[in-house]
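[1] sequence and predicted structure are below.
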Amino acid sequence: MSNNTSITALIDLSRKAGDVIMDIYRNDFAVQHKDDRSPLTEADLSAHRIIAKGLAALAPDIPLISEEAELAPFAARQSWKRYWLVDPLDGTREFVKRNDEFTVNIALIEQGVATMGVVYAPALDVCYFADSSGAWKQEGDAPACRIQARPMNLEHITIAVSRSHIGHKTQSLINNVSQRHCLPEVISLGSSLKICLIAEGRADLYLRLGLTSEWDTAAGQCVLEQAGGHLVDRHGLRLQYNLKDTILNPEFFACGTTLHDWNQYLD
């Protein structure tokens, strides 16, 4: 199956999951909590079932890691050359708050790198996707448009921040950027949409200095990198996947085409 066929199939699958998510979103739904106190809804579970079934039909030989499935032991995962990495509903907090800023994230990981990725926001009907041909954005039924991250201009900086997780380190960075360069524009947004905002050249930086999991970033990282941007850890190293026994990511920066030492702005 060619990459073009595959990315089209992933987009279709993300939209099917999005349809089910929206059916639940438009009605009353119960909210449970996992052991880490993160919220869980029937939308998370229903989207997982649709995606898992669809991926199994699409490529039965490729294993799956999903936020809503039991994680295979690292000893088994070490042998995987490629696998699907999925967050069926990224931004469940935003879903619960009904602010529309949640996404379906599907990525193909090969040798630790996301080589295909789809980030679909069903409430907004916006789809970002990427493979070796580049990064693209589609709004509704309009034709997809190629997107490109932008270079850094220290006199005009836009910082994307989490709507649910902004902390004192992020605020410290904003304050220090203001003192050294300019008063940055700050955009609060949920889920992987922050990374995609950088991929389409509408923001310059998103830093995440709290806990995330690999399924939170993989699809967005693929879109960002194919758009010319970077997603790196605090040492400037590209985030890679399935290389350690934990599914947790290190702290990271997502930025446009210019790699800049953002650590110097953190108190």
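    The structure has been received and is ready for your questions.

[2] make it CA atoms for all contacts and neighbour counts henceforth
    OK.

[3] what ranges does the chain have for its helices?
    Assigned by DSSP state H, the helices in the chain fall at 3-25, 42-58, 74-77, 92-97, 168-180, 193-199, 214-226.

[4] out of these, which gets nearest to residue 140?
    Set against residue 140 and scored by C-alpha to C-alpha, the helices of the chain come closest in helix 3-25, at 10.9 Å.

[5] contacts for the closest one next, please.
    Residues outside helix 3-25 that contact it (C-alpha atoms under 8 Å, 6 or more residues apart in numbering): 42-44, 46-48, 50-51, 54, 58, 88, 95, 98, 104-106, 116-123, 127, 129-132.

[6] check it against this one:
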Amino acid sequence: MTEGPAPALLKQIESIALAAGRLILEIQRGGAAVQNKGDGSPVTDADLLAEELITRELQRIDPSLPIVGEEAASAGDFSGASARTFFLVDPLDGTKEFVRGSADFTVNICLVENGRPQLGVVVAPARRELFSGDGSISYKCTLSNDLSIRGRSRIATATPASALSAVASASHENAATKDFLDKLPIGKKLSVGSSLKFCLVATGEADIYPRFGTTMQWDTAAGDAVLRGAGGCTLTCDGRELAYGAKRPEKKALQNPYFVSFGGSVEALRKLLRVSALEVSV
């Protein structure tokens, strides 16, 4: 279903994410420079320059709002996460996929309010796709080669059938995920990288996405906002809504607990968690 214009602030965030996507593709065409962080994960000049661009442009929207970006946080700057309202940014989610030449990498920007992902934008520049949501409605946009928006449609989760379709990480699947899914009526299983997993559930292409591994809040916030706006939910393994922000000024406080995202209601997901007798923790 084609929809009218998105809310003004959401469109501003979309424009910033699209600009970052153009920059990333330009760097990719020229050959990205890759180095390793202290934890061994890769970082490229595309990550760093895209975060600089996003931070600069978000500050123009409202210089009073803190911005917590992955690369700044990795360098020790994460104090803004204790604010009531702040931006969470992952300038290039799926760096490993980006380095390998896969199209499954995204730009993620989310406005967090009172612990909830309120406005979220996910741009998959190599796939020419944009997903966004404002908490009550979510969209999928098709993009032209220059990443301008060609069309905008409202998206909504599907009503899960008796056989569920699951989506899992392309590079982080583990035994806990397999055990969880084995206890559920899974009819089809998809694999994709980055925050696109949330987007597949938001569009109804998948029903459930379990993540029993280490993730940070900037990895999940934007995609989670899109999913919630499309009618889905994300719960921790004990049935609580996945929350954002941190009371302690330290990077570890921004690490997510294990979670499950679902295209149905909170009550239905809590029932599945009980059925699976899930016993996993961070």
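    On my side now, so go ahead. If you're wondering where the values come from, they're calculated on a predicted model, not measured in any experiment.

[7] give me the TM-score for this pair.
    Here the TM-score for the pair of chains, by TM-score structural alignment, normalised by the length of structure 1, is 0.91; 258 aligned residues with a C-alpha RMSD of 1.7 Å.

[8] re the thing from before, distance to residue 112 of structure 1 and mean neighbour count added to the helices of structure 1, as JSON lines?
    Below are the helices of structure 1 laid out as JSON lines (distance: least, C-alpha to C-alpha, whole Å; neighbours: other C-alpha atoms under 10 Å):
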{"stretch": "helix 3-25", "distance to residue 112 of structure 1": "18", "mean neighbour count": "18"}
{"stretch": "helix 42-58", "distance to residue 112 of structure 1": "19", "mean neighbour count": "18"}
{"stretch": "helix 74-77", "distance to residue 112 of structure 1": "11", "mean neighbour count": "12"}
{"stretch": "helix 92-97", "distance to residue 112 of structure 1": "26", "mean neighbour count": "19"}
{"stretch": "helix 168-180", "distance to residue 112 of structure 1": "28", "mean neighbour count": "16"}
{"stretch": "helix 193-199", "distance to residue 112 of structure 1": "19", "mean neighbour count": "29"}
{"stretch": "helix 214-226", "distance to residue 112 of structure 1": "10", "mean neighbour count": "29"}
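
[9] any idea which of the ones you listed gets closest to residue 110 of structure 1?
    Smallest distance to residue 110 of structure 1 across the helices of structure 1 (C-alpha to C-alpha): 11.3 Å, for helix 214-226.

[10] and the closest one, which stretch of structure 2?
    When structure 2 is aligned by TM-score structural alignment, the counterpart of helix 214-226 of structure 1 is residues 217-229.

[11] chain center to stretch 68-88 of structure 1, what's the gap?
    Put simply, stretch 68-88 of structure 1 sits 17 Å off its chain's centre (C-alpha atoms, centre = their mean, to the nearest Å).

[12] how long is that stretch end to end?
    Using C-alpha to C-alpha, to the nearest Å, one end of stretch 68-88 of structure 1 lies 8 Å from the other.

[13] list the buried residues in it.
    68, 77, 80, 82, 83, 84, 85, 86, 87, 88 (16 or more other C-alpha atoms under 10 Å).

[14] and the match of helix 214-226 of structure 1, how far from structure 1 on average?
    Once fitted to structure 1, stretch 217-229 of structure 2 is off its aligned match by 0.6 Å on average (mean C-alpha distance after the TM-score superposition for structure 1).

[15] how about CSV for the buried residues of stretch 68-88 of structure 1, with distance to residue 198 of structure 1 added?
    Formatted as CSV, the buried residues of stretch 68-88 of structure 1 follow (distance: C-alpha to C-alpha, whole Å):
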residue, distance to residue 198 of structure 1
68, 27
77, 31
80, 30
82, 26
83, 26
84, 24
85, 21
86, 21
87, 20
88, 22
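
[16] closest to residue 156 of structure 1 among those?
    Proximity to residue 156 of structure 1 was ranked across these by C-alpha to C-alpha; first place goes to residue 87, at 32.9 Å.

[17] now which residue in structure 2 aligns to the closest one?
    So residue 87 of structure 1 corresponds to residue 90, using TM-score structural alignment.

[18] and if you look at residue 204 of structure 1?
    By TM-score structural alignment, residue 204 of structure 1 lines up with residue 207.

[19] do the same with residue 113 of structure 1
    Aligned against structure 2 by TM-score structural alignment, residue 113 of structure 1 finds its counterpart in residue 116.

[20] contact partners for its match?
    Neighbours of residue 116 of structure 2 in contact, by C-alpha under 8 Å, 6+ apart: 243, 244.

[21] from residue 69 of structure 2, how far off is it?
    In this structure, residue 116 of structure 2 and residue 69 of structure 2 are 17 Å apart, going by C-alpha to C-alpha.

[22] still on that earlier bit, which residues touch the match of residue 87 of structure 1?
    51, 69, 70, 107, 108, 109, 218, 219.

[23] redo that, cut-off 6 Å
    Residue 90 of structure 2 makes contact with 69, 70, 108, 218, according to C-alpha atoms under 6 Å, 6 or more residues apart in numbering.

[24] what do you get for residue 48 of structure 2?
    Contacts of residue 48 of structure 2 by C-alpha under 6 Å, 6+ apart: none found.

[25] let me have the helices of structure 1 in TSV, extended by distance to residue 264 of structure 1.
    Putting those into TSV (distance: least, C-alpha to C-alpha, whole Å) gives the following:
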stretch	distance to residue 264 of structure 1
helix 3-25	38
helix 42-58	38
helix 74-77	35
helix 92-97	31
helix 168-180	9
helix 193-199	21
helix 214-226	23
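
[26] and of these, who's closest to residue 149 of structure 1?
    Closest approach to residue 149 of structure 1 among these (C-alpha to C-alpha): helix 193-199, 4.6 Å.

[27] mean per-residue distance, the closest one versus structure 2.
    Mean deviation of helix 193-199 of structure 1 relative to structure 2 after superposition (mean C-alpha distance after the TM-score superposition for structure 1): 0.4 Å.

[28] where's residue 259 of structure 2 relative to residue 19 of structure 2, distance?
    From residue 259 of structure 2 over to residue 19 of structure 2 the distance is 31 Å, taken as C-alpha to C-alpha.

[29] tell me which two of the buried residues of stretch 68-88 of structure 1 sit farthest apart.
    80 and 88 (21.1 Å).
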